[in-house]
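K.L.:
Predicted model and sequence follow; I will ask about them next.
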Amino acid sequence: MRAHNGDRMVTHGRTVGDPDRVARVVEVLGPDGAPPYRVRDETGHETVVSPGPDTTVRRGPDDG
């Protein structure tokens, strides 16, 4: 997985009805875009993550 500042990390819900969680990458801590990443979620909370297989990266601006 590779990400850049400003990309969105989408962690998909694990069960039916569990919503996706979206966070914005605010800092890439690994070499050449690799994990870990400092991200900020919708509530403004920041944390450092090393995403798993249930997470995807969406580049560029929000889809709407």
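P.N.:
Looks like it arrived, so ask away.

K.L.:
can we go C-alpha only for contacts and neighbour counts from here?
P.N.:
Will do.

K.L.:
Find the centremost residue of the protein, please.
P.N.:
With distances taken as CA atoms, centre = their mean, residue 9 lies nearest the centre of the chain, 2.1 Å away.

K.L.:
Which element, helix or strand, includes the residue nearest to that one when sequence neighbours are not counted?
P.N.:
The shortest distance from residue 9 to any non-neighbouring residue, by CA to CA, 6 or more residues apart in numbering, is to residue 57 (4.8 Å). Per DSSP states H and E, residue 57 falls inside strand 55-58.

K.L.:
take the one below as the second:
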Amino acid sequence: MFAQVGDRIVVDGIHHEGDRRAGVITAVRHADGAPPYEVRWLDDGRKSLIFPGDEAEIEHSSPTGSKV
């Protein structure tokens, strides 16, 4: 999984069916775009550092996708 600042991340809940959370990636700690990511969550505006797993999907903000 690779991302850049401005991409959206969508995480499906693993404990409660139907729970989804979306956020905007505000910082990437590695030059190649690998996790972890700092994310501002759209539902409450809070920021957190995440190491996304298989339940997460990146929606790239640019048509070229992630930078590698």
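P.N.:
Cool, the structure landed. The structure presented is a predicted model; accordingly, all values stated were derived computationally and were not measured.

K.L.:
Pretty sure the residue nearest to the centre of structure 1 sits in a helix.
P.N.:
No: under DSSP: H, G, I helix; E, B strand; the rest coil, residue 9 of structure 1 falls outside any helix and is assigned strand.

K.L.:
Just to confirm, what residue in structure 2 is aligned with it?
P.N.:
Counting by TM-score structural alignment, residue 9 of structure 1 lines up with residue 9 in structure 2.

K.L.:
I figured that match hits residue 24, correct?
P.N.:
Yes: with contact defined as CA atoms under 8 Å, residue 9 of structure 2 and residue 24 form a contacting pair (6.2 Å).

K.L.:
From residue 33 of structure 2, how far out is the match of residue 9 of structure 1?
P.N.:
13 Å (CA to CA, to the nearest Å).

K.L.:
So which elements touch the strand or helix carrying residue 47 of structure 1?
P.N.:
Assigned by DSSP H and E, residue 47 of structure 1 belongs to strand 46-49. Contacts defined by 3 or more CA pairs under 8 Å, 6 or more residues apart in numbering; DSSP states H and E place strand 46-49 of structure 1 against strand 37-41.
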